[in-house]
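# Generate coordinates for the sequence data below:
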Amino acid sequence: MSEHLRKLSPGRIVVLGFAFVILTGSLILWLPISANEGVHVNYIDALFTSTSAVCVTGLIAVDTADTFNVFGRTVVALLIQIGGLGVTCVGVGFILLAGKKIGIHGRVLIRDSMNLTTVKGVVALVESILFMTLLFEGIGAFLSFLVFSRDYPALDALGISVFHSVAAFNNSGFDILGGLTNLIPYQDNVLLNLTTCGLIIFGGLGFLVIREVWAKRSWKKLSLHSKVVILTSAVLLAAGTILLKMTEEITWLGALFQSTSARTAGFSTYPIGNFSNAGLFVLTILMFLGASPGSTGGGIKTTTTFVLVKSMFSAATNRHCSAFKRRIPPEVISQAFIITTLALGVVCIQTFLMCLVEPEYDFMKLLFETVSAFGTVGLSTGITPDLNGCAKLILVLTMFIGRLGPLTIATIWSFKPKAGAWYSEETITIG
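Here you go, the predicted model:
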């Protein structure tokens, strides 16, 4: 078995790893030991919850607190943690804890699963990722406890705080407050709002960026990747806040929170179902663009967005595509357009299927749910629990594709090297 796994491409191993964790989680959540007394969980809802947790989405078919007991909620939190860190990273962490060394095959797997360019220093990177995760989640749990301890007994508040911190840092919009309320009861609590936003932002920046910022502590010394991630994240956050404030009757704090959360976190302090079409459209765009590479978030990523905008501007002005006095390679531009095209294709196909199986719902709501699933966001207009089994399975597949990336899914079927010979070139008229 191990020899067969060694022959698989890294992409296929990662896909199989995520699928195995999802199926295992669904079986555990399906068992009566995971549910509250008197509550029966059908397998479709268990599979949906497990997929949403592992893919760090946050879409829910059943309320987490009202359906699952302490054991079940702990399983959900562990699935979120595994999904956020990545199956490969978690596996390597256990190997390191056991005192064993990581071989070259394992290092290659880490490199490919995290989109790195070299195997050098990958083990140290995993160690720093685990440390950063514990640090941010620990701080988040402490600050959240200051809020929840006012409304819940100390032990319950501690459990809610730890769960909330894990979900927020991993950009997963799960909550265990019950009643499908999410964070609406705390929409005016500044400390919880800012704590959650901080966890989401740092979780969405990507571990490589956080590590580099901490090590260099100078804007000039940062790599092009880190500069692009930070700049694009700030612009999208500010633009989303302003647009949401313009379109909805919400406070500036609420607009900031929803703009942050839409970038793949999925928490809400206002009923999303009450938003106007303009507000839903703004959130849809933010969800589609998503977080940054190497982070716990989804979407087409901030770097892809930046490259698309810069390349189109360069084409319009007949200049080289560059940023921060660095030229962007043509293959990076090509990859950005490929990823965006594949992502749009997935969203269009899945939305069409959703329209077929759930014709009674408005198109905007179905599009919103689909993009939320693809971007591994978790925001919902409130229709997810009422969807039929077929629609839920469509969203399960969408979440899986969104978490792994459409390009990864597309390349698992064939990974043969390019042929050394090619056909003669002939141009095609474009536009």
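
# switch to C-alpha atoms for all contacts and neighbour counts from now on
Will do.

# Ser261: how many residues sit nearby?
30 (other CA atoms under 10 Å).

# That one touches Gly198, doesn't it?
No: Ser261 is not in contact with Gly198 according to CA atoms under 8 Å; the separation is 10.4 Å.

# what residues are up against His14?
That one is not His; residue 14 is Val. Val87, Thr88, Ser113 (CA atoms under 8 Å, 6 or more residues apart in numbering).

# Would you mind giving those residues as a markdown table with neighbour count and secondary structure added?
Output for those, formatted as a markdown table (neighbours: other CA atoms under 10 Å; DSSP: H, G, I helix; E, B strand; the rest coil):
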| residue | neighbour count | secondary structure |
| --- | --- | --- |
| Val87 | 25 | helix |
| Thr88 | 23 | helix |
| Ser113 | 21 | helix |
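
# now, which of those sits nearest Phe163?
Using CA to CA, Val87 comes nearest to Phe163 of the contacts of Val14, at 19.3 Å.

# What segments of the protein are strands?
Here the chain has its strands, by DSSP state E, at 322-323, 326-327.

# so how many other residues sit close to Thr67?
Neighbours around Thr67, by other CA under 10 Å: 20.

# Give me the most central residue, this structure.
Gly297 (2.7 Å; CA atoms, centre = their mean).

# which residues of the stretch 1-150 of the chain fall in helices?
2-7, 10-30, 43-54, 64-67, 70-85, 87-97, 104-113, 122-148 (DSSP state H, counting those that start in this stretch).

# quick one more, to check against the first:
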Amino acid sequence: MKKEKNRWRMTRFSPPQVLSIGFLILTLIGAILLMLPISKHPGVKLTFLDALFEATSAVCVTGLVVTDTATTFTAFGESVLMILIQVGGLGFMTLGILVAMLLGKKIGLSERLLAQNALNQFNLSGIVKLVKIVVIGTLIFEGIGALLLAVVWGQEMSWGKALYYGIFHSISSFNNAGFDLMGNYSSMTAYVGNLPINLILSCLYILGGLGFTVIMDVVQKRNYRKWSLNTKTVIWVTLILNVTASLLIFLLEYSNPSTIDSFSLKDKIISSYFHGTVPRTAGFNTLDLTQLNSDSILLTMGLMFIGGASGSTAGGVKVTTFFLLILVVWTFVKQREDITFLKRRIPQDLVFRALAISLMGIVLVFTATFLLDITEKGIPLMNLAFEAVSAFGTVGLSLGVTPELSAIGKIIIMVLMFIGRLGPITIALALTKELQKNKIRYPEEKILIG
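Okay, here's the model as predicted:
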């Protein structure tokens, strides 16, 4: 163990730094592969910046695209995107540990530390077992989703194509990526009233957004009382957000002639449910986002910023962070000393972490929107803000801005996607020295607040 620790120190790279560098290398490799002639249809021109953008979006499981996937890339290019989405969703360290186990190599402390950071776990115990469950569980969920989608699409296309579409969209959906092969940037608008497609895709991205820590806890401890506080919080907050958002979209868009006004009641319910759940953080859309009411757009931005669960394939500040901030406000209003939920006290360091993540997210989105407003003249500010939130939340929804971005605008969005995928805290730790406890405590003095 001591030898392993010394070897880790000799690398001079902390786990957050290794994860950041690993994702960067993976993105560059993906961009190079997408630039190959075999990846593009004949006559299609793709700059390296655009290829880098597509690779970044795939690795960061976002779904924002500067070029139409179906008409730009061949089956080989689409397969590259599929692999990047899979590796980006699982995390390259997860796959690295899996390969090492298959080769019979010992998983050392350094690899376990990396996996712990990648999977956002509190401790090292059981980390290798969790990696196995994540990989096997992912293959099972994606396999079931692919077969179900193939059965549905098999009614309108050849079985070979239907199976290929099923595999691609199942991987894209479970990893909350939002890439599609429908063409012309249409996403899933052709299936707005298709109940099987809507249910299959939504089940996949909701499960992916919950994360295997939660799924494993539910499966292993079938009694609700035995679930961890994290599992209970994630499930309840996710359920409340999904139901509330779906109901609000239904009410806000009910009489909008450009969206669901002319739909049957069944289609109105299906489309409202899909759009209410998809912003956290899948990236598919069955409604034309550019035709939504402004209040629906603001609601969508809020959902994208919140995102899914920690340790999942979803982005955003995470539902637990959002809920913890609500608890902080409630505790202050009630003038209580401890922050509690379900008869459990929340540690103070988690409160600081939640506040840091939220504030950093707000600052990043505001700064990016400000810069985009300078570089992208002629595009409405609301559309740019929507794009920035979508990139930070690794959602992939867009109001048609992405293909129109300038070179600088694309770089800004790429940086946001990268930070959003790894998390602001991970990036901050990667850029700073290892945490050291202060040996000196200074005198306390108050400042005016509020």
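
# where does the TM-score land?
The TM-score (TM-score structural alignment, normalised by the length of the first structure) is 0.98; 430 aligned residues with a CA RMSD of 1.3 Å.

# How about residues contacting stretch 88-106 of the first structure?
Contacts of stretch 88-106 of the first structure (CA under 8 Å, 6+ apart): Arg6, Val14, Gly17, Ile82, Leu109, Ile110, Ser113, Val123, Val126, Glu127, Leu130.

# Give the aligned equivalent of Lys101 of the first structure in the second structure.
In the second structure, the residue matched to Lys101 of the first structure (TM-score structural alignment) is Lys106.

# now Asp175 of the first structure
Under TM-score structural alignment, Asp175 of the first structure pairs with Asp180 in the second structure.

# do Leu85 of the first structure as well
By TM-score structural alignment, Leu85 of the first structure lines up with Leu90.

# ok, now Leu379 of the first structure?
For Leu379 of the first structure, the residue aligned by TM-score structural alignment is Leu397.

# Would you mind measuring from the closest residue to that match other than its chain neighbours to Val152 of the second structure?
Setting aside the residues directly before and after it, Leu397 of the second structure is nearest to Gly283 in space (CA to CA, 6 or more residues apart in numbering), at 4.8 Å. Separation of Gly283 of the second structure from Val152 of the second structure (CA to CA, to the nearest Å): 21 Å.

# do the same with Leu327 of the second structure
Applying CA to CA to Leu327 of the second structure and Val152 of the second structure gives a distance of 43 Å.

# Tell me the counterpart of Ile349 of the first structure in the second structure.
Match for Ile349 of the first structure (TM-score structural alignment): Thr367.

# burial count for its match?
Neighbours around Thr367 of the second structure, by other CA under 10 Å: 14.

# Need the counterpart of Thr195 of the first structure in the second structure.
That one, Thr195 of the first structure, aligns with Ile200 by TM-score structural alignment.

# Burial check on that match, number of neighbours?
Ile200 of the second structure has 18 nearby residues by other CA under 10 Å.

# Let me see the contact set for it.
When contacts are taken as CA under 8 Å, 6+ apart, Ile200 of the second structure is in contact with Gly145, Leu148, Leu149.

# right, and out of those residues, which lies closest to Leu229 of the second structure?
Of those, the one sitting nearest to Leu229 of the second structure (CA to CA) turns out to be Gly145, at 29.1 Å.

# Could you find the closest non-adjacent residue to the aligned partner of that closest one in the first structure?
Aligned counterpart of Gly145 of the second structure in the first structure: Gly140 (TM-score structural alignment). The spatial neighbour of Gly140 of the first structure that comes closest, neighbours along the chain excluded (CA to CA, 6+ apart), is Ser165 at 5.2 Å.

# What does the one you found correspond to in the second structure?
That one, Ser165 of the first structure, aligns with Ser170 by TM-score structural alignment.

# tell me the contacts of its match?
Contact partners of Ser170 of the second structure, counting by CA under 8 Å, 6+ apart, are Glu142, Gly143, Gly145, Ala146, Leu149, Leu201, Leu204.

# The same query, at a cut-off of 10 Å, please.
141-150, 164, 176-178, 180, 200-201, 204-205 (CA atoms under 10 Å, 6 or more residues apart in numbering).

# now Leu327 of the second structure
Here Leu327 of the second structure is in contact with Thr321, Val333, Ile339, Thr340, Phe341, Ile346, Val351 (CA under 10 Å, 6+ apart).

# Quick one: buried ones out of those residues?
Thr321, Ile339, Thr340, Ile346, Val351 (16 or more other CA atoms under 10 Å).

# From what I see, the first one and Leu350 are in contact.
Yes: using CA atoms under 10 Å, Thr321 of the second structure is in contact with Leu350, at 8.8 Å.

# okay, and the common contacts of the two?
Ala356.

# Please say which position in the second structure Ala234 of the first structure maps to.
Going residue by residue (TM-score structural alignment), Ala234 of the first structure aligns to Leu239.

# burial measure for that match, as a count.
When neighbours are defined as other CA under 10 Å, Leu239 of the second structure has 13 of them.

# what does His225 of the first structure give?
13.

# Ser218 of the first structure too?
10.

# Distance check, it against Gly25 of the first structure.
42 Å.

# and if you look at Val357 of the first structure?
26 Å.

# Please say which of the two ends up with more neighbours.
Taking neighbours as other CA under 10 Å, Val357 of the first structure and Gly25 compare with Gly25 leading, 23 against 15.

# Which residue of the second structure sits opposite the more buried one in the alignment?
With TM-score structural alignment as the criterion, Gly25 of the first structure matches Gly30.

# excluding its backbone neighbours, what's nearest its match?
Nearest to Gly30 of the second structure is Ala55, by CA to CA, 6+ apart, at 5.4 Å.

# Around the equivalent of that neighbour over in the first structure, how many other residues sit close by?
Residue pairing (TM-score structural alignment): Ala55 of the second structure is matched to Ser50 of the first structure. Applying other CA under 10 Å, we find 29 residues neighbouring Ser50 of the first structure.
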